[in-house]
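K.L.:
return atomic coordinates for the entry below.
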Amino acid sequence: QKVEKKKKKNVNKKVVTKAKGRHEKSQPQVMPF
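P.N.:
Below is the predicted model:
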């Protein structure tokens, strides 16, 4: 379970980073963290 949770977190982080990069120009603070 621990490993699965870690994997999920990493995937979410990647997705967040991707979304951040895509929306940085129009909305730099879509996700404040």
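K.L.:
C-alpha from now on. contacts and neighbour counts both.
P.N.:
Fine.
K.L.:
do you know how far residue 23 is from residue 4?
P.N.:
Here residue 23 is placed at a distance of 29 Å from residue 4 (CA to CA, to the nearest Å).
K.L.:
more crowded one of the two?
P.N.:
Remark: of residue 23 and residue 4, residue 23 carries more neighbours, 13 against 9, as counted by other CA atoms under 10 Å.
K.L.:
look up how far residue 8 lies from that one.
P.N.:
In this structure, residue 23 and residue 8 are separated by 22 Å, where distance is defined by CA to CA.
K.L.:
I have a second one here; can you model it like the first so I can compare?
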Amino acid sequence: MEYFIPFVVIGALIAVGLYTFANWLRSHNIKVN
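P.N.:
So this is what the prediction gives:
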């Protein structure tokens, strides 16, 4: 269980990062595939 939590945290950070990046691209009128 000790090794499970870091993966969840990293996965969440990556997901939030990608979501924020996609929104940033859209806000700059760049087409996202």
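K.L.:
show me where structure 2 has helices.
P.N.:
Here structure 2 has its helices, by DSSP state H, at 4-27.
K.L.:
give the equivalent position in structure 2 for residue 21 of structure 1.
P.N.:
When the two structures are superposed using TM-score structural alignment, residue 21 of structure 1 falls opposite residue 26 in structure 2.
K.L.:
burial of that match, as a residue count?
P.N.:
Each residue near residue 26 of structure 2 was counted by other CA under 10 Å, and the total is 12.
K.L.:
can you check residue 25 of structure 2 too?
P.N.:
Once other CA under 10 Å is used to define contacts, residue 25 of structure 2 is seen to have 13 neighbours.
K.L.:
compute the distance between residue 17 of structure 1 and residue 6 of structure 1, please.
P.N.:
Here residue 17 of structure 1 is placed at a distance of 16 Å from residue 6 of structure 1 (CA to CA).
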